[in-house]
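here is a sequence with its predicted model. Questions after.
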Amino acid sequence: MTAIEQALTAAWTGADPGPTILENWPPSRRRFPPGPAQDLPRHPTPGLGALLDLSLAGDPARKVGGVRLRRVPSAGGRYPVNAYLGPAYYDPITHTLHGPPANTITLALQPQRTTWRYGPRALPVLLLDLGHALAAILTAAHTLGIPAKATFTPQPPRHGEYPLATVHLGLSTGEQPESPTPAPLPDPPALPLIEAALTELSTHPATPLPWQPPAVTPETLRTRHTAPWPTRGPISLPEHGLIAIRPTAELAGSSCGQPELAKAELLLLATGEPEPLNFVRAGMAVHRAWLLATAAGLSVRPVGCWIRAWHGGQRVLHALAVGP
């Protein structure tokens, strides 16, 4: 069994995540030695700053349990996806760049943020978060009229993180002054099981990730959030491309201790074979449906943890509970 197969099996069989020790809470962004950083403008000022503001930035108005929530969702508020514009690290909390930017965004996973909470179950959650981040960038670019193309582009690990995807932007970053890109301060390692799986994944070939962003407004991107558990009631939802079912108690019993999902009006499912790219695509597909539901004024809540959950002969990879 390969390292990836071992990690996916640990999640599928509900391996014990272990204790969540608050004293070991890892930082949710990269840390750098003191030095200059470039402030970015926010939407509606056009350009790179607006794109990042609508896709990956921390939301100045939302903070829960000491965690600054962001435009992009993340399981457990762990935010393991780092973004680089060329060599420049993007800090989503301060909305700044560390280093001179380029017009290609590289997304890298820093797994210890997620393994701190999910332990050996973390690999699918990490890949779903990567899919959500890709979809958030592509949708923001589409909304702003910026050409963008995503590719799964695994690279060797560096500084304790795993670069796995890129988004090339049809956007000029202008002339940038020559300046060194600072190296981040070190962070603690993740679980060996997950590190081994991501190291193996870093050798996989590049693969295009074609995707059709939803036609939504900047306001939808700003207001997307995780609601309390949706309830039953009539809803109208645009075509979303996922499998829509009425949730059952049996399926809720496979959702890692989330029985409340059985009370939702609909459960939108992404199913398929348990392969890394399918989890990334599932994150992108659920993100699209989430934005469409937000635009329709509906309550939604993602469900990314599944233990031995099947539908129609395929594994459940990701889901979205929807209600009025």
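That came through, no problem.

going forward, measure contacts and count neighbours with C-alpha atoms only.
Fine.

gap between residue 104 and residue 168?
Here residue 104 is placed at a distance of 4 Å from residue 168 (CA to CA, to the nearest Å).

more neighbours: which of these two?
When neighbours are counted by other CA atoms under 10 Å, residue 104 comes out ahead of the other of residue 104 and residue 168, with 21 against 17.

pretty sure residue 134 is touching residue 151, no?
No - using CA atoms under 8 Å, residue 134 is not in contact with residue 151, being 9.3 Å away.

who has more neighbours, the two?
Shown here are residue 134 and residue 151; by other CA under 10 Å, residue 134 has more neighbours (32 against 17).

give me the next element, helix or strand, following the strand or helix carrying that one.
With secondary structure defined by DSSP states H and E, residue 134 is part of helix 122-144. Heading C-terminal from helix 122-144, the first helix or strand you meet, by DSSP H and E, is strand 148-152.

now the angle from the helix or strand harbouring residue 288 to strand 148-152?
Counting by DSSP H and E, the element that carries residue 288 is helix 276-295. Orientation check (axes from the mean of the first three to the mean of the last three CA atoms, to 10 degrees): helix 276-295 against strand 148-152 gives 140 degrees.

tell me the helices and strands packed up against the helix or strand following helix 276-295.
Reading on from helix 276-295 to the C-terminus, the next helix or strand found by DSSP H and E is strand 299-303. Contact partners of strand 299-303 among helices and strands, from 3 or more CA pairs under 8 Å, 6 or more residues apart in numbering; DSSP states H and E: helix 276-295, strand 314-323.

try this one side by side with the last:
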Amino acid sequence: QMVIDGNFPTVVSPNPENPEGFYLAVDLAKKEGADFILGSDPDADRVGIMVKNDQGEYVTITGNQTGVLLLDYLIGAKQRTGKMPEKPVALKTIVTTEMARKVAEDNGLQCYDTFTGFKFLAEKKDKLEKAGEGKVIFAYEESYGYMLGDYVRDKDAVTAALALTEMAAWYAGQGMTLYDALRKCYEKYGYYGEKTLNLVMPGLDGLKKMADLMAGLRRNPPAELAGVKTLQWKDYQDGSVVDAATGAKSAMELSGSNVLRYEMSDGTSVIVRPSGTEPKVKVYILANGASKAECDEKVAKYTAWAESLKK
């Protein structure tokens, strides 16, 4: 996999989000007894990781989970070494797990959301730091992109791979694997579960279907999803927040993007947005609960609702 070949013959897909890209690496890792596997995409901006579970099998952890692990580790490392800056900040995108906010705020950091994409994360970092309003120690999005330090104002697999390796070594020194570390994070901060659905709408009328879906949701905001009451409707197009019970309207900081978000009475956030590059609508489910089983149940329930949007 190190020989340069633009056809990428050794992988089904040269994408760190897809476990298929790790097949050859898993074989080598088993032979060498490796603790974990890192894989980047060809332009080295995103990185995926596989870790050993309790049974000694290599399993993927998601971009959401990897970011939470890194954020928790970086906070601990900076606190241990006395390198935590004044007004420390973490950044994430609106579709990235709310667990990142919990980790940040429980440790005294501010956490800000931006729209998806590192041009927004890097811009927010720049604005905060120039205004003296905070120092960003970590920024990430759920699609396997991480930005550390001031080396690159973009997602970068090189610095992320270095940080992941350092983190794995530190946990190994504590007698823990990264799988153990993730479990410890859930025990400490609570259980979170996420899922992204791609509702593909191909054909000549695909774009019209996408526009009709978004217009319909704006025209008739759902009072409930999957039998759960909606507390708030958020529209990132005009930056409005509407209280579903009273109709009271307020404004949020972000606006100017075709994204809808529903805050549910069970603590789940459901986000709907059309893809800017492909004929599909993306639905993000961000759940939390007292256990993994409760999170899984919530995710399954909202998945069924999301899939009904295609009809």
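On my side now, so go ahead. Only a predicted model underlies this, so the values are computations on that prediction, with no experimental measurement involved.

give me the TM-score for this pair.
After superposition, the two chains reach a TM-score (TM-score structural alignment, normalised by the length of the second structure) of 0.29; 157 aligned residues with a CA RMSD of 6.8 Å.

ok so, going back, residue 90 of the first structure is nearest to which of the helices and strands packed on strand 299-303 of the first structure?
helix 276-295 (21.0 Å; CA to CA).

angle of that closest one against strand 299-303?
What separates the directions of helix 276-295 of the first structure and strand 299-303 is an angle of 170 degrees, with the same axes, to 10 degrees.

got the helices and strands packed on strand 299-303 of the first structure as JSON lines, with distance to residue 61 of the first structure and mean neighbour count columns?
As requested, these are arranged in JSON lines below (distance: least, CA to CA, whole Å; neighbours: other CA atoms under 10 Å):
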{"stretch": "helix 276-295", "distance to residue 61 of the first structure": "18", "mean neighbour count": "24"}
{"stretch": "strand 314-323", "distance to residue 61 of the first structure": "24", "mean neighbour count": "25"}
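
any chance of these in a markdown table, plus distance to residue 109 of the first structure?
Formatted as a markdown table, those follow (distance: least, CA to CA, whole Å):
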| stretch | distance to residue 109 of the first structure |
| --- | --- |
| helix 276-295 | 12 |
| strand 314-323 | 19 |
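
which helix or strand contains residue 84 of the first structure?
With secondary structure defined by DSSP H and E, residue 84 of the first structure is part of strand 81-85.

who are the packing partners of the helix or strand just after that strand?
In the C-terminal direction, the helix or strand that comes right after strand 81-85 of the first structure (DSSP H and E) is strand 88-91. For strand 88-91 of the first structure, the contact count by 3+ CA pairs under 8 Å, 6+ apart identifies strand 81-85, strand 96-98 as packing neighbours.

out of the ones you listed, deepest packed?
strand 81-85 (a mean of 25; mean count of other CA atoms under 10 Å).

and residue 295 of the second structure, how many neighbours?
Counted with other CA under 10 Å, residue 295 of the second structure comes out at 20.

quick one: contacts for it?
Residues in contact with residue 295 of the second structure, defined by CA atoms under 8 Å, 6 or more residues apart in numbering, are 191, 192, 193, 287, 288, 289.

just the buried ones from the residues you listed?
Taking 16 or more other CA atoms under 10 Å as the criterion, what is buried in the contacts of residue 295 of the second structure is 191, 192, 193, 287, 288, 289.

for residue 51 of the first structure, see how far away the closest residue to residue 150 of the first structure other than its chain neighbours is.
Leaving aside its chain neighbours, residue 150 of the first structure sits nearest to residue 167 (4.3 Å; criterion: CA to CA, 6 or more residues apart in numbering). Counting by CA to CA, the gap between residue 167 of the first structure and residue 51 of the first structure amounts to 12 Å.

and the two? Which one has more around it.
When neighbours are counted by other CA under 10 Å, residue 167 of the first structure and residue 51 differ, and residue 51 comes out ahead with 27 against 22.

what is the neighbour count of the nearest residue to the more buried one once chain neighbours are set aside?
Spatial nearest neighbour of residue 51 of the first structure, excluding adjacent residues (CA to CA, 6+ apart): residue 140 at 5.6 Å. The local packing count at residue 140 of the first structure equals 25, with neighbours defined by other CA under 10 Å.

residues touching residue 140 of the first structure, list them.
With CA under 8 Å, 6+ apart, residue 140 of the first structure has these contacts: 51, 52, 54, 55, 218, 221.

now the host helix or strand of residue 140 of the second structure: buried residues?
Assigned by DSSP H and E, residue 140 of the second structure belongs to strand 135-141. Neighbour-count burial for strand 135-141 of the second structure, with 16+ other CA under 10 Å as criterion, is recorded at 135, 136, 137, 138, 139, 140, 141.

between those, which sits nearest residue 147 of the second structure?
residue 139 (5.1 Å).

could you find the closest non-adjacent residue to that closest one?
With CA to CA, 6+ apart as the criterion, residue 139 of the second structure has its nearest non-adjacent residue at 4.4 Å, and that residue is residue 91.

could you list every helix and strand that the helix or strand hosting the one you found packs against?
When elements are defined using DSSP H and E, residue 91 of the second structure is found to belong to strand 88-93. Other elements packing on strand 88-93 of the second structure under the criterion 3+ CA pairs under 8 Å, 6+ apart are helix 99-106, strand 110-114, helix 118-130, strand 135-141.

could you redo those as a markdown table and give each row distance to residue 260 of the second structure?
Output for these, formatted as a markdown table (distance: least, CA to CA, whole Å):
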| stretch | distance to residue 260 of the second structure |
| --- | --- |
| helix 99-106 | 20 |
| strand 110-114 | 14 |
| helix 118-130 | 18 |
| strand 135-141 | 18 |
